[in-house]
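Q: Turn this into a structure:
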Amino acid sequence: MTGTKSALEVKEDMTFLDLIVRQVVHLNTTNHVDVPLILMTSFRTHDDTLRIIKQYANQSLRITTFCQSRYPRIYKQSFMPCPKSPDDDKDKWYPPGHGDLYKAMVNSGLLDQLLAEGKEYLFVSNSDNLGAVVDEKILQYMVDSNTDFLMEVTNKTRADVKGGTLIEYDGRLQLLEIAQVPFDHADDFKSIRKFKIFNTNNLWINLKALKQIMDKEEMELDIIVNPKTTEDGVSVIQLETAAGAAIKHFQNAHGINVPRNRFLPVKSTSDLLLIKSDVFTIEHGQLIVNPNRMFTTAPVIKLGEHFRKIADFQQRFAQIPKITDLDHLTVAGDVYFGRNVTLRGTVIGISASPYEAYLGFF
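A: As a prediction, the model looks like this:
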């Protein structure tokens, strides 16, 4: 998709941002506190985000934005930067990953501002992870244990084999991403037996500890080389960092194993179908598993290439099917879903080219 992902409608006519706002407003109202919502934008999403958050002006919630850095893409063949000047085309630049969070907080003045307001802890999550709500028990554990940095991890499944994991190296916890693993050891990294947990990217950070690290200019993060191909077919390289990699710089850092329901990301239209479905209901902006679902795990959904783009996904579902009793769904080919469709157990829908397949009422 293009544009700001947090503005994508995901559930009951509400966007990611709508749900997040509801979560934080409920947190503040219930606990009589003033927790601000802070959005890190990029040069691609900043203007859209400022426009979108105007609709929450009547909410009893402070919303702050700050923009992360932009880096030049690099030609893979020559290792030269793609842009020739700072004003060059936007496609020749990129946001350098969520690891830029820390420098962006310093450069924007946000870190000092939060400390001046008396804020002590920061909860960080991806905007598309609708399971990432503020958990007061985790916060209390962090306070009681004097933890400086806390990473939420959860048990790995076959769907998560590429997710970053925690390792101990040189006496400290470190985040290991698959992009850092030699090709001939990739299968070892993907092994659920060897690496049983992965990073949800829900992070809890002591702001005073972060300030000390940033003042000493010690926040060096491992570089992740991300190869890309531009729309005109040119091979480029993006050098990125991950926010979780900062764990190695904090003296008192831990990982905490959390339930799977704290990791509900929307990275594909398969994920989007699950979130839109009746498997989940909404309570104060938080996704709750439908009490009518008999299974504790979510169904496995695999939509084919015909569903990859948001527009195609929307066109192929006249109505979201009822899938409370679904175990597994695989769809391949030119398939359309009509109204009043209920899927149970294991469902495989295949349409061989050039034919189209229709399920339900149209």
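
Q: use CA for all of it now, contacts and neighbours both
A: Fine.

Q: Tell me how far residue 321 lies from residue 362.
A: According to Cα to Cα, to the nearest Å, residue 321 and residue 362 sit 13 Å apart.

Q: Equivalent analysis for residue 74, please.
A: 49 Å.

Q: same check, this time on residue 319
A: According to Cα to Cα, residue 319 and residue 362 sit 10 Å apart.

Q: try residue 234
A: 43 Å.

Q: Neighbour count: residue 319 and residue 362, which is higher?
A: Taking other Cα atoms under 10 Å, residue 319 and residue 362 do not tie; residue 319 has more neighbours (17 against 11).

Q: Doesn't the more buried one lie inside a helix?
A: No. Residue 319 is assigned coil when assessed by DSSP: H, G, I helix; E, B strand; the rest coil, not a helix.

Q: and it, what is it in contact with?
A: 337, 338, 339, 340, 341 (Cα atoms under 8 Å, 6 or more residues apart in numbering).

Q: 6 Å - rerun?
A: For residue 319, the contacting residues are residue 339, by Cα atoms under 6 Å, 6 or more residues apart in numbering.

Q: Would you do the same for the sequence below? I want to compare the two.
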Amino acid sequence: MSEQGLTAARETMVAAGVPPRAIEVFAHHYAELEAGATGMIHESDIDPLDPPPRLADAQVDESQMRDALARTVVIKLNGGLGTSMGMDKAKSLLPVRGERTFLDIVVEQVRRVRSVYDTDLPLILMDSFRTREDTLDALTQHPDVPVEGLPLDFLQNKEPKLRADDLTPVSWPKDPTLEWTPPGHGDLYTALDASGTLAALIEAGYRYASVSNSDNLGSYPSPRMAGWFAQSSAPYAAEVCRRTPADVKGGYLVRRKSDGRLVLRETAQTPKEDQELADDTTRHRWFHTNNLWFDLEALAAVIEARDGVLGLPLIKNVKTVDPTDPTSPEVIQVESAMGAAVEVFDGAVAIEVERERFLPVKTTDDLLLVRSDFYDLDEDFHLVARREDAPLVRLDKEHYKLVRDFDARFPRGPVSLADATGFTVQGDWTFGAGVRVVGEVTVPAEGSPGTIDDGTVLEGS
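A: Prediction:
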């Protein structure tokens, strides 16, 4: 049955115009799935990452930064819809600081580096078939962003969702777009190559790529990081940060015993019996920020040497074909992580960066913090924290999980968190203008639904 499934999937992808190399990558993962691969990485097969060099200790002068930036391109992953927060358009179009969206701030960060270092510094987005139209429309408001001869974006590939019972492409006539899925951000390398963007960048004289998520405003273009990477002569570098108990669900780098290579280990790749050791932040001390750098020429060489199939580890994602309908058929989405490419490059390295380079927004808890006055937006369009330890925000998922519900409950803007150490909301509360949180505060469910009046000071321990 699965052989028929792969044949049907190939035919579906060809008919949809998916590039041949992307189809071969899908077929590679399909074969692994059929063979029962789980992508698990056992604790007995790895060693913890040794202490990496620190960016704070790197000796990089202005001329080295300028030279590196002249050959660097900024690539932002922009394929996500923010479906976990109830969105139906690119998450990067969500307002995050006043009226400014993630995309607006990313553009301003790039403009600032261009101005200070007198460089073109291309900004190129990896869009998905679900985010491309809205994003390109939004970029018309920034006519100075394009660099002559280079695209504004390239399209992430797509692949069919597979029925969990027989591995055939799912059919969903109610909404045929739900029959397709992006293949995870590990598709970055295939999409760069298949779209012609990789060749165009190399032809134009660019050598280095800085890649990060569009919802992580901490991953601004770093001249210091660019200079360090150029000096390192490494083909690939992963930015890592010190793990805390709040980071145990993220991916982190380990060293494989069999060949000594760096490997990315995601939560989904951890066997249950290894979970306690995996969560030990004194053993596995650095997590992957999903900010990474690679040499464009090295990537092109690896792709050609492997006939377009990098062989990134499979991530098996089991969902329903309609994520909003748990009764719809169960499907398997075949995915990979871009950080997993660390094991593909000979001489790949890691570098420890400051926590400020990791500010992702995955939930409305994160969104409230980033929108609040705990952060200032400086002249370089960097979010600058008021102090080192950010308050932990926990909003009642029943009432605040979706952006539309969240916005309805903060109609006059976010609460002040500048003096907060923690903020928990239980129940259904609507907050007025100028509400301040001081210390560790829990708003209890008792009395809700209700309103917190304008100017209220919520004080805790």
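
Q: what residue of structure 1 takes the place of residue 348 of structure 2?
A: Aligning on TM-score structural alignment places residue 348 of structure 2 opposite residue 253 in structure 1.

Q: Just give me the neighbour total for its match.
A: Residues lying near residue 253 of structure 1 (other Cα under 10 Å) number 21.

Q: gap between it and residue 93 of structure 1?
A: To residue 93 of structure 1, residue 253 of structure 1 is 33 Å away according to Cα to Cα.

Q: try residue 351 of structure 1
A: Distance, residue 351 of structure 1 to residue 93 of structure 1, by Cα to Cα: 40 Å.

Q: Next: residue 47 of structure 1.
A: According to Cα to Cα, residue 47 of structure 1 stands 16 Å off from residue 93 of structure 1.

Q: more neighbours, the two?
A: Neighbours were counted for residue 47 of structure 1 and for residue 93 using other Cα under 10 Å; residue 93 has more, 21 against 12.

Q: Quick one: map the more buried one onto structure 2.
A: Alignment note (TM-score structural alignment): residue 93 of structure 1 maps to residue 180 of structure 2.

Q: That match contacts residue 163, doesn't it?
A: No. Shown here, residue 180 of structure 2 and residue 163 do not form a contact pair, counting by Cα atoms under 6 Å, at 11.8 Å.

Q: And the helices in the stretch 1-150 of structure 1?
A: Shown for the stretch 1-150 of structure 1, the helices assigned by DSSP state H, counting those that start in this stretch span residues 16-31, 46-53, 101-108, 110-116, 136-144.

Q: Could you tell me how many residues sit around residue 355 of structure 1?
A: Residue 355 of structure 1 has 10 neighbours, counted by other Cα under 10 Å.

Q: ok but it is inside a strand, no?
A: No. Residue 355 of structure 1 sits outside any strand when classified using three-state DSSP, being coil.

Q: Relative to residue 332 of structure 1, how far out is it?
A: Applying Cα to Cα, the value for residue 355 of structure 1 to residue 332 of structure 1 is 12 Å.

Q: And the helices in the stretch 251-400 of structure 2?
A: Using DSSP H, counting those that start in this stretch, helices in the stretch 251-400 of structure 2 cover 275-278, 296-305, 364-371, 397-400.

Q: Including mean neighbour count, could those go into CSV?
A: Converted to CSV, those look like this (neighbours: other Cα atoms under 10 Å):
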stretch, mean neighbour count
helix 275-278, 14
helix 296-305, 16
helix 364-371, 21
helix 397-400, 18
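
Q: Out of the ones you listed, flag the one nearest residue 189 of structure 2.
A: Closest approach to residue 189 of structure 2 among the helices of the stretch 251-400 of structure 2 (Cα to Cα): helix 296-305, 7.8 Å.

Q: Contacts made by that closest one with the rest, please.
A: Against helix 296-305 of structure 2 from outside (Cα under 6 Å, 6+ apart): 207, 208, 235.

Q: Out of those residues, grab the one that's most surrounded.
A: residue 208 (26 neighbours).

Q: Which position in structure 1 pairs with that one?
A: Taking TM-score structural alignment, residue 208 of structure 2 has residue 121 as its aligned residue in structure 1.

Q: how about residue 281 of structure 1, what's its match in structure 2?
A: With TM-score structural alignment as the criterion, the equivalent of residue 281 of structure 1 in structure 2 is residue 376.

Q: Neighbours of that match, how many?
A: 17.

Q: Aligned counterpart of residue 163 of structure 2 in structure 1, please.
A: Matched by TM-score structural alignment, residue 163 of structure 2 corresponds to residue 75 in structure 1.

Q: Looks like its match contacts residue 236 (just checking).
A: Yes. Contact criterion Cα under 6 Å: residue 75 of structure 1 and residue 236 qualify, at 4.5 Å.

Q: Now distance to residue 316 of structure 2 too, for the helices of the stretch 251-400 of structure 2, in JSON lines please.
A: As requested, those are exported to JSON lines (distance: least, Cα to Cα, whole Å):
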{"stretch": "helix 275-278", "distance to residue 316 of structure 2": "18"}
{"stretch": "helix 296-305", "distance to residue 316 of structure 2": "23"}
{"stretch": "helix 364-371", "distance to residue 316 of structure 2": "26"}
{"stretch": "helix 397-400", "distance to residue 316 of structure 2": "26"}
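
Q: closest one to residue 220 of structure 2 among these?
A: helix 364-371 (14.9 Å).

Q: For that closest one, which outside residues touch it?
A: Defining contact as Cα under 6 Å, 6+ apart, one finds that helix 364-371 of structure 2 is touched by 96, 97, 361, 393, 394.

Q: again, but for stretch 30-45 of structure 1
A: Outside stretch 30-45 of structure 1, the residues that touch it by Cα under 6 Å, 6+ apart are 4, 28, 62, 63, 64, 65, 66, 67, 68.

Q: Since that was my last question, I'll sign off now.
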